[in-house]
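the following block contains a protein sequence and its predicted model.
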Amino acid sequence: MDGHDTENAKQSTADMTAFVQNLLQQMQSRFQTMSESIICKIDEMGSRIDELEQSINDLRGEMGQEGGSPSPSAPAKSREEPKSAEDS
């Protein structure tokens, strides 16, 4: 019966080894999927940040143009006001 017990032990060890290998492969596959997902999300966030930076720069440019246009006209208006006041 010792030979039979040894055979069962070998089969049990082989089954356990196969089970552990399968489990490790599943875990590796899941970690790989999660890793790819995280990298994809990071790339997406990077693209969104780039878009936000571009939008901010565009807004700054628009504000600079708008801010630049009224500034020359504002002194012109202030110059005109004293002339109007002097004329009346």
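Structure received. Residues are numbered from 1 along each chain as shown.

CA atoms for contacts and neighbours, from now on please.
Noted.

longest helix anywhere in this protein?
helix 2-68 (DSSP state H).

separation between Ile42 and Gly64?
32 Å (Cα to Cα, to the nearest Å).

now do Asp5
87 Å.

do the same with Arg30
50 Å.

Pro82 too?
For Pro82, the distance to Gly64 - Cα to Cα - is 28 Å.

repeat for Asn8
83 Å.

likewise Asp2?
Distance from Asp2 to Gly64, by Cα to Cα: 91 Å.

presented hereafter is structure B, for comparison with structure A:
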Amino acid sequence: MADSRNDIRDDADLPVVVATPDPKNVQELTQYVTVLLQQMQERFQTMSDQIIARIDEMGTRIDDLERNISDLMTQAGPEETEK
């Protein structure tokens, strides 16, 4: 079984580009905040996509487990209940 934890990117891999670290006027401050918000949105979107992918994978695994349990129960045949 493959371990999908290795395909998750670390936040350190994401590029960090800041407009101006020390804004001098309102325009630079606006640009700085805009870029910062865009970066946050991109990171949240990446994390959201990763979470959804893991949930989908978990759903598939649960479906497989249910199918395997059903197959095992069918192979075992009907059990007599003791009274």
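That came through fine. Everything numeric here is computed off the predicted structure, so don't read it as measured data.

more neighbours, Asp2 and Gly64 of structure 1?
Comparing Asp2 of structure 1 with Gly64 by other Cα atoms under 10 Å, the one with more neighbours is Gly64, at 11 against 7.

next one: that one from Ser55 of structure 1, what distance?
14 Å.

how about Lys41 of structure 1, what's its partner in structure 2?
Aligning on TM-score structural alignment places Lys41 of structure 1 opposite Arg54 in structure 2.

ok, that match - how many residues close by?
14.

same question, Arg60 of structure 1
Applying other Cα under 10 Å, I find that Arg60 of structure 1 has 13 neighbouring residues.

quick one: map it onto structure 2.
Match for Arg60 of structure 1 (TM-score structural alignment): Met73.

any idea how far Met58 of structure 2 is from that match?
Distance from Met73 of structure 2 to Met58 of structure 2, by Cα to Cα: 22 Å.

what's the neighbour count on Trp32 of structure 2?
That one is not Trp; residue 32 of structure 2 is Tyr. Counted with other Cα under 10 Å, Tyr32 of structure 2 comes out at 19.
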